[in-house]
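>>> sequence first, then the predicted structure, then my questions.
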Amino acid sequence: MPTVLLTGFEPFDTDPVNPSWEAVRQLDGMKFGDHVKIVARQLPCAFSTVGQCLAQMLDELHPAMVIATGLGPGRSDICVERVAINVNDARIPDNLGEQPVDTAVAVGGPAAYFSTLPIKAMVKAMREAGIAASVSQTAGTFVCNQLFYLLQHALAGTAVRSGFIHVPYLPEQGVAYGKPSMALAAQVEGLRVAVCAAWETELDAVEVGGQVS
């Protein structure tokens, strides 16, 4: 049975929960399409260990598709990322207290990797389902971007499509920080729709998804 690996992060900074994990864990074991199964796994928010954990999951599961997710503080919708860059530049320490500044994710690696998912089709499908979504041009420079880069690096040259999605705060977090948020049920449904669209779409949609600045 083909497997889609869907990952979320553990809580970080001072938050007791991470919406990315709270959402993907609800999709664990879900089957769709031609007997495709979602397997949800949690990853550590730590520069020095996330890559090893990802590699172990890839070796164990041999997934047919991988979609990683993370929290995007301040984002108002579900953001499908376009590109990962070969830079770590942490504004805050990670969960192990490490704070790399201006270091390479992979020494000697390409400057960037693009998502191999049909990002425009995924956004279109979520919007048609009534879920706020958009294409994002930056995954930041924290552990989310590092994971996205390492994921694309590990699967480069294979037939396994992969990419990254950022989700907003949950409503209670949004109230606490004065930031945009999205209900957990909407995040779960948005990710479900995005995964199905990614699996079912061979050629990406031609949709406007760029930004002026």
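Structure received.
>>> from here on, contacts and neighbour counts on C-alpha atoms
OK.
>>> please give the element, helix or strand, for the most centrally placed residue in the chain.
Most central in the chain under Cα atoms, centre = their mean is Thr69, positioned 2.5 Å from the mean C-alpha point. Under the criterion of DSSP states H and E, Thr69 resides in strand 65-71.
>>> do the same with Glu98
Counting by DSSP H and E, Glu98 is found in no helix or strand.
>>> burial of it, as a residue count?
Residues near Glu98, counting by other Cα atoms under 10 Å, number 13.
>>> coming back round to it: ok, now how distant is the residue nearest to the centre of the chain from Val143?
Plainly put, Thr69 is 11 Å away from Val143 if you go by Cα to Cα, to the nearest Å.
>>> so Asn88 touches Gln146, yeah?
Yes: the pair Asn88 / Gln146 is scored as a contact, 6.8 Å apart, by Cα atoms under 8 Å.
>>> this is the other structure I want to compare:
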Amino acid sequence: MAKNLRHFVTLDKAGNAPKSEKVVPDGFVAYWSSLPEQESLVSLLETNNIPARISNDCGTHLCNQIFYSFLHWREIHKSEMKVGFVHIPVLPEQVIKFWSESPFMPMDMTRKALLLIISKQIQMVDSKVLAV
């Protein structure tokens, strides 16, 4: 779920830290992901020995802002485009330097996870096109 809220607890690269601001001033409070079959994506990743889970919170920092912006665009344009968000864990070396409490994943595993997710989405689109 993406929230119409920018509330940064850390500065962005430009030094900004908005507090309790809306992403879109007249936008809805929140939007749900429109990505289909999310549970099957978790199963697909776990079958490939990649840890995964569904989360209904992408925070209130830049991840949420991007996700909300895409879902808002989808809504105002009445698009059938599927929009989802995959939170990618940090790299092990980032945990050591910056985020000692953060989940992490090696780059090769992250690449494999993204390849599986994208391939599955393409398969779903292709199967719908062939069914028509």
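Alright, I've got the coordinates. All of these numbers come straight from a predicted model, not from anything done at the bench.
>>> TM-score of the superposed pair?
TM-score for the superposed pair, counting by TM-score structural alignment, normalised by the length of the second structure: 0.83. Supporting figures: 120 aligned residues with a Cα RMSD of 1.5 Å.
>>> returning to what we had before: of Asn88 and Gln146 of the first structure, who's got more company?
Gln146 (25 against 22).
>>> A strand includes that one, no?
No: under DSSP: H, G, I helix; E, B strand; the rest coil, Gln146 of the first structure falls outside any strand and is assigned helix.
>>> what residue in the second structure is paired with it?
Counting by TM-score structural alignment, Gln146 of the first structure corresponds to Gln65 in the second structure.
>>> same check, this time on Tyr169 of the first structure
In the second structure, Tyr169 of the first structure lands on Val90 (TM-score structural alignment).
>>> sorry, back to before: and the contacts of the strand holding Thr69 of the first structure?
3-9, 18-21, 144, 147-148, 160-169, 195, 199 (Cα atoms under 8 Å, 6 or more residues apart in numbering).
>>> among the residues you listed, which are located in strands?
3-9, 161-167 (DSSP state E).
>>> name the element Leu71 of the second structure belongs to?
Assigned by DSSP H and E, Leu71 of the second structure falls in helix 62-76.
>>> other SSEs contacting that helix?
On a contact count with 3 or more Cα pairs under 8 Å, 6 or more residues apart in numbering; DSSP states H and E, helix 62-76 of the second structure meets strand 2-3, strand 30-31.
>>> now the first one: which residue numbers in the first structure?
Applying TM-score structural alignment, one finds that strand 2-3 of the second structure aligns to the residue range 84-85 of the first structure.
>>> so the match of Tyr169 of the first structure makes contact with Glu101?
No: counting by Cα under 8 Å, Val90 of the second structure stays clear of Glu101, with 10.8 Å between them.
>>> higher neighbour count, the two?
Val90 (17 against 8).
>>> how far away is the more buried one from Lys97 of the second structure?
11 Å.
>>> before we move on, what about Met1 of the second structure?
For Met1 of the second structure, the distance to Lys97 of the second structure - Cα to Cα - is 29 Å.
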